[in-house]
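A.B. asks: Pasting the sequence and the predicted model now:
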Amino acid sequence: MINLFSMFLARKSRLLRFSITAFAAFSISSSAIARKGMPVPATLSKIQKEMIAEGLDIPVSKLYNTRGTGLNNAVVLFGKGCTGEVISSEGLLLTNHHCGYGTVQGLASVGADYFADGFWAKNRNEEIPCPGLTVTFIRSMEDVTSRVLANIPLEMNEKARDSMIQIRIKALENGYRYTSKKDAQIRSFANGNQYWVMITDTYKDIRLVGFPPNGIGQFGGDTDNWSWPRHTGDFSMFRIYAGADNKPAAYSAENKPYHTADFFTINTNGYKEGDFTMVYGFPAQTQEYVSSMQLAQVVNIVDPIRIEARTRRLDIWTKHMSADRKVFLQYTSKRAGVANGWKKWQGEVRGLKLNNVVALKQREENIFQSWANTDSSAAFARDLLARMQVISASSDAALAASEHMREDVLGIELIAQGAELDRVLKLIQSMTGTSAARLNDTLAFISAASEGFYKNYDAATDKEVFAALMPLFMEKASAYVPEYFRTELARFGGSYEMWADYVFGSSAASDPVKMKGLLASGNIRAITEDPAWKLYAAIMHLKNEKVAAKLNAYNDSMVRFNRLYMKAQMMQHPELNLMPDANFTLRLAFGHVKGLDPDGDAGYSFQTDLDGAVAKNNPEVAEFKMPARLLELYREKDYGKYAVNGTVPLAFIADNHTSGGNSGSPVLNARGELIGTNFDRVWEGTMSDYYFDPRWCRNITLDIRYTLFIIDKFGGAGWLLNEMKFAPAPSR
């Protein structure tokens, strides 16, 4: 992985040099503050004038309303961590390739290698059910802050406060479920200073419709990930199925495609630099109002530990995946997930350091402190920053140890499987006196469930990871190493390879048949003598004894301090209507198509195309190996109606604020029409989870014309276009 990352850096002629302005975000730059946070769709009327001034060409009521006719009814939470959009009246759903990756891995096999060959249903009968996959619609949102927080003192004890709030939330949710006949969930916003209820529908019968091969959907792989220019056809297609009443239903062959009048019109007329754009979806998490102390922990402790451990793990996974196609299929989804964070954190640290964001935060805090010292309404905030500073500094060592345990030790899959053995052990102990038949049934269920893990596990690969990560842990977390680890390493003369040989040769967790048998047997002695359980138990015992209590106390304190700090910031600047950080709820961000030239050599633009993708084609490198059919279409210039200036537009960038969870989000033009699917951010701007700067932050979008080109000309699934609605061509 180091070599891949070096390739990425080598493509840049010079290191990016950011110009740091003398800037205090809260008091000086109101325009920068206007872009902080992500708007809740139900509050768009408050910023409608600003959006229209920026280029919006429709009323915000078309983007969101409670009448059931807003475009919020065409956006879904896809699975547990992505966004998707409905693009036909028959429930056709578009999202990212990497969002569908885990689901497709469960459907694929050596005989049905959808990663190598792709998948395209030729009719609805060929659409494949996806067990466990769900999509959730947000039908409406309502601010219930006044009902949740009524008569609760600001400085009330946190435990008592939470107890009161949870009682109120439960009662309110039940009331909304009764009146709406739908699901209802109340979520906390602005660090517990606001509460919103979401009225939702969750559909459970989702079927695979189209999935490009990796040579399109993952073209560029980790080398191009988080970077620009980009040439990845990152999309996949599914369909929502419903019961006879068009409502959510469990899978049934009798279910029908979900019917809706709310879906996105597709616009293939293109765009130009400066055009207004919007991203509608479920951004996972931003922390733009975080203190300088917490941000320093990210920059100096958390991210560097994760990067180093994952570099070692990914190097080994890549080697084994390259040597064995079976291992590739087992690890391709896992590797994509691990590598995604690995590269993102490198860009995040770099951007935060180059922008000197910790120092900028400290300037903000100095201004805040001056305000708190003199404003009579802010007496509760006068010592907030001082207390946050003390408790943050005292937690640094425990925070580092926790990250090393998670990334170094539990990054070894065999040790992580020790958790399953521990679960069985605790289950047996808790069911003492239970009938043997009930206990055996429970153990058999757990045993059968383990098959899912071993379908995607290779012991030889994991054994090498053990030999690479354990020395990292022993060296870097020396004050938090279990005595059992030290004893075992000494027993093998300090050789991590010999230690790995013993562990993987002796543990049932390294073999699916042995593990299944051990889980089903409930043999307490065999479990407690298994090396995987011993390693897991030892690290968890030390974590619980020396780390967890300190971190729990720290986190509990920071929950309170962050709530009060956020409340104080809202009081400090009531005129700015500060938007809450992302929290995996529906948001709409807006910006403009805008190029980026991070090296200052005028080498990059706002758009890429198929010509640029083919120029990267390299059959010797899996990440850059294009399918033969796509190369054939290129040679013959067989682009059909998707041709623009002798090629096919592929991707573009804009300065919309996005986060994890926005993967698969619809990217819309000024009229709310679909022009692409969001799939990434540029590396220079991955700091945006903590600090959004429109000079450098860009979201990367797959052009809808390239998506349609692949569906129609490459996949031969043009029948799908017949159910889509297209915006008319501009009059001439």
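C.D. replies: Here it is on my side, so go on. Residues are numbered from 1 along each chain as shown.

A.B. asks: switch to C-alpha atoms for all contacts and neighbour counts from now on
C.D. replies: Fine.

A.B. asks: So what touches stretch 120-127?
C.D. replies: Taking contacts as C-alpha atoms under 8 Å, 6 or more residues apart in numbering, the residues outside stretch 120-127 that touch it are 207-212, 715-717, 719.

A.B. asks: of those residues, buried ones?
C.D. replies: Buried subset of the contacts of stretch 120-127 (neighbour count, 16 or more other C-alpha atoms under 10 Å): 207-212, 715, 717.

A.B. asks: follow-up on the earlier one: tell me which of the contacts of stretch 120-127 fall in helices.
C.D. replies: With helices taken from DSSP state H, there is no overlap with the contacts of stretch 120-127.

A.B. asks: just to revisit the earlier point, report the two of the buried ones among the contacts of stretch 120-127 separated the most.
C.D. replies: The widest separation within the buried ones among the contacts of stretch 120-127, taken as C-alpha to C-alpha, falls between Arg207 and Gly715 and amounts to 17.3 Å.

A.B. asks: how many neighbours does Lys180 have?
C.D. replies: Actually, residue 180 is Ser rather than Lys. 12 (other C-alpha atoms under 10 Å).

A.B. asks: hold the first one in mind and look at this next one:
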Amino acid sequence: MRKALVAALMLSSGVVIADEGQWQPYQMPSIADKLSERGIQIPAKQLADLTQYPMNAVVGLGYCTASFVSPQGLVVTNHHCAYRAIQYNSKKEHNYIADGFLARKQADEPSAGPNERLYITEAVTNVSEQVTKELSDDPLKRYEEIQANRKALIKECESDDNYRCSVRSFHNGLEYYLIKQLIIRDVRLVYAPPKSVGSFGGDIDNYEYPRHSGDFTFLRAYVGKDGKPAAYSPDNVPFKPKSYLKINADGVKAGDGVFVAGYPGSTSRYRLTSELKFASDWLYPTLAKRYQQRIDTIEAMGAQDAGVKIKYAGTLASMANRMKKYNGLLDGFKATDIAGIKQGREDDFRKWLSTDSQYQSYQAKFDQLETLLVEQRQAQQTRYFFENAQSSDLLSAANRLYRLAKEKTKPDAEREEGYQERDMKMFKARLKRIDSSFAISVDKTLWMQDLDAYLAQDNRVPELDAMLKSDDAEVSLSDKLDGLYSLTGLTNQDERLAWMDADVKAFETSADPFIRIAVALYDTNLAQEKAKKTLAGKLSKARPGYMEAVIAYYKANNWPVYPDANGTLRITYGMVDGYQSKDALYKQPFTRLEGIVAKHTGVEPFDAPQKVLDAIKAKRYGSHKVESVYQDPASWLCRLFSCLDKPESFGSVPVNFLSSVDTTGGNSGSPVFNGKGELVGLNFDSTYEAITKDWFFNPTITRAVHVDFRYILWMMDEVDHADNLMGELELVRN
């Protein structure tokens, strides 16, 4: 019987409909038929309107996604997205990473840290013409003109200090959109489960399935008493969002249509085969090797020092995730021959170019682009070790501070992005944040590794070599670095912040060793930056021409056309569905509470809290128990595909589930909606086989992994008794 259901579900997702696409909201009406086929009932026009429910409840964190779930500014996201906020509030005497945290009342909600922000996208406007009109043919001037046009649009948009605006490139410079976002600057920690729930299974289970992770955390947005965004203050009050998500306490079943809204970071689906091969042959192996070395180092030092372990917890989790993703990409390239698939499509594209009279001239642009990409790859390999050789947090701060002094000699409009007046609050917050994730011993050890790698290769920079050289032959590089750390004042937050107001002369006459290195390397860094900009100027002509032809080719083949992910708000749709994995096993779409007990060993990362184990063993399911996660035989799916005669018994609380939605990094924390637009889960991962979707979407194996909101409610209700928060949520039933 199960095979019949599996076949039906696989057929429905793998053959009939391919759920590819990270769509801009305005595109929703153009795919209304596809949404309807998936059983998504909420009108496409409503999804395209950022002022309406549910899109006006979806927010960005700058690196993840979140959503409002109460009229009092309560926000839900992933545990790993809020990890730095949890770390920021963790101390040896109260380790919220290990023990979890729950504020029983709003007065007990601590700041999530000076860098935490919520970004509410209110408007997205096509400004392609304003950005690209009358550009110079000179590559560097062209780049600078594009930046000047972008900055002018941003300045006009940010006439109100409460807004943050950006101009993003879509389709590799073919289009530009102005994004206007309200910034919430006072974000507080409300409720986080212990790490043994939030990342149950740890790196071992990362990108794997079945999963049993409670990857959720609640934050709250605060504003001034006037209702406007403000910096942290005890007098601030909860933000009142324009809308907040209704939560469907009955959740979803296999075969149900779902959609996800969020801020996916980046994909490379329109990149050339040569770019994929470079990533596969050099870039990803090189990055993965460095991440693994750094992970091993931090873990070893953290095992010896609890303070180090807490300070670098967020850094370690981020690096481990990236490292495993790179390895997953490399494995995926080998298993599926994505390079071969892309090359075949590229060959077909070239044939199409030669036969389509309108686009025959684009062949030369294609060839020119390939030439520029060779230049780009060579430059990246040349700069790689020198850039890493500046990885010390203190040297990085010194570099930014000296650059700020230089930029402040220019009119604000002419300054480099990141150094304008609009950037100063975040610049200052970033300098402050160093203290919460920095230890001299770790910084020195990691920097030493990068310096050793730099010294072992040929692309050396005399200015850096001179700063590392000691007059005494018996003084080792390690001894030299010890001297730098002992003599610098940049370990002191007040001194770091004071440098923000210093002029260029103060830097150039400073005796601080990190400041001296920053001054010595400035011209080299600036020259390399100029070379990058010149190449970017060349690519700003070549890429859009190529993309124009590629889009026409895709449309001729009736393939979906949407921009690569770039950190902007997108919507993707699909269905709750399992898949056939690489080991020939069918992965069921839902996991149960009992799987936590089965995996529990008592040893990290499979060390579930005793209170969770007790509740499961006592079958204390409350109102969150689900008898079946499969379709009723009378449903449309079963009428169409002949499912089971009787739904299989589930008899537990769902923990995680799979769907065919098209997500990537940055979609972490994204709300998962049912067809009515009600919240049913949080996106937090992808399956290992699906990692390569950043380059190529394969509908038969591409699955996203979500926390089932029924599990979140169970944790709040039956385990942690977060009655105060449960009372804020609007729960609905089918």
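C.D. replies: Yep, that arrived. In this text the structure is predicted, and so the values were computed from the model without any measurement.

A.B. asks: Work out the TM-score between the chains.
C.D. replies: Overlay of the two chains. TM-score (TM-score structural alignment, normalised by the length of the first structure): 0.82; 675 aligned residues with a C-alpha RMSD of 3.9 Å.

A.B. asks: can I assume Glu122 of the second structure sits in a helix?
C.D. replies: No. Judged by DSSP: H, G, I helix; E, B strand; the rest coil, Glu122 of the second structure forms no part of a helix; its state is strand.

A.B. asks: how far away is the alignment partner in the first structure of it from Asn65 of the first structure?
C.D. replies: Glu122 of the second structure maps onto Arg139 of the first structure when the alignment is built from TM-score structural alignment. Between Arg139 of the first structure and Asn65 of the first structure the distance is 9 Å, computed by C-alpha to C-alpha, to the nearest Å.

A.B. asks: who's more crowded, these two?
C.D. replies: Arg139 (24 against 18).

A.B. asks: show me the contacts for that one.
C.D. replies: Contact partners of Arg139 of the first structure, counting by C-alpha under 8 Å, 6+ apart, are 66, 68, 72-73, 198-201.

A.B. asks: Quick check on the residues you listed: which are buried?
C.D. replies: The neighbour count (16+ other C-alpha under 10 Å) marks 72-73, 198-201 as buried among these.

A.B. asks: and which of these is nearest to Ile2 of the first structure?
C.D. replies: Nearest to Ile2 of the first structure among those: Asn72, at 41.6 Å, using C-alpha to C-alpha.

A.B. asks: now for the longest helix along the first structure, which elements pack on it?
C.D. replies: Once the first structure is assigned using DSSP H, the helix that runs over the most residues is helix 325-354. For helix 325-354 of the first structure, the contact count by 3 or more C-alpha pairs under 8 Å, 6 or more residues apart in numbering; DSSP states H and E identifies helix 97-107, helix 221-224, helix 303-323 as packing neighbours.

A.B. asks: out of the ones you listed, nearest to Ala261 of the first structure?
C.D. replies: For those, the distance to Ala261 of the first structure is smallest for helix 97-107, at 24.8 Å, taking C-alpha to C-alpha.

A.B. asks: The closest one vs the second structure, average distance?
C.D. replies: On superposition with the second structure, the mean distance recorded for helix 97-107 of the first structure (mean C-alpha distance after the TM-score superposition for the first structure) is 1.8 Å.

A.B. asks: corresponding residues in the second structure for that helix?
C.D. replies: So helix 97-107 of the first structure is aligned with residues 79-89, judged by TM-score structural alignment.

A.B. asks: the longest helix in the second structure is where?
C.D. replies: Among the elements of the second structure assigned as helix by DSSP H, the one spanning the most residues is helix 513-556.

A.B. asks: residues contacting Asp143 of the first structure?
C.D. replies: For Asp143 of the first structure, counting by C-alpha under 8 Å, 6+ apart, the contacting residues are 194-197.

A.B. asks: which among the residues you listed gets closest to Ala393 of the first structure?
C.D. replies: When the contacts of Asp143 of the first structure are compared for distance to Ala393 of the first structure, the smallest value, 28.9 Å, is given by Gln194; criterion: C-alpha to C-alpha.

A.B. asks: Run a quick check on the closest one versus Thr145, I expect a contact.
C.D. replies: Yes. Using C-alpha atoms under 8 Å, Gln194 of the first structure is in contact with Thr145, at 5.1 Å.

A.B. asks: Is Val667 of the first structure in a helix, a strand, or coil?
C.D. replies: Secondary structure, three-state DSSP: Val667 of the first structure is strand.

A.B. asks: What lines up with it in the second structure?
C.D. replies: Taking TM-score structural alignment, the alignment pairs Val667 of the first structure with Val672 from the second structure.

A.B. asks: you'd agree its match is up against Val258?
C.D. replies: Yes. In terms of C-alpha under 8 Å, Val672 of the second structure counts as a neighbour of Val258; the distance is 6.7 Å.

A.B. asks: quick one: the strands in the stretch 551-700 of the second structure?
C.D. replies: Under the criterion DSSP state E, counting those that start in this stretch, the stretch 551-700 of the second structure contains strands at 570-575, 579-580, 586-587, 590-592, 654-659, 671-673, 679-686.

A.B. asks: which stretch among those strands comes nearest Leu431 of the second structure?
C.D. replies: Short answer: strand 679-686, nearest of those by C-alpha to C-alpha, at 29.2 Å.

A.B. asks: what's the helix or strand that comes right after the closest one packed up against?
C.D. replies: Later in the chain than strand 679-686 of the second structure, the nearest helix or strand by DSSP states H and E is strand 704-708. Applying 3+ C-alpha pairs under 8 Å, 6+ apart, one finds that strand 704-708 of the second structure contacts strand 654-659, strand 679-686.

A.B. asks: Fine, thanks again, bye for now.
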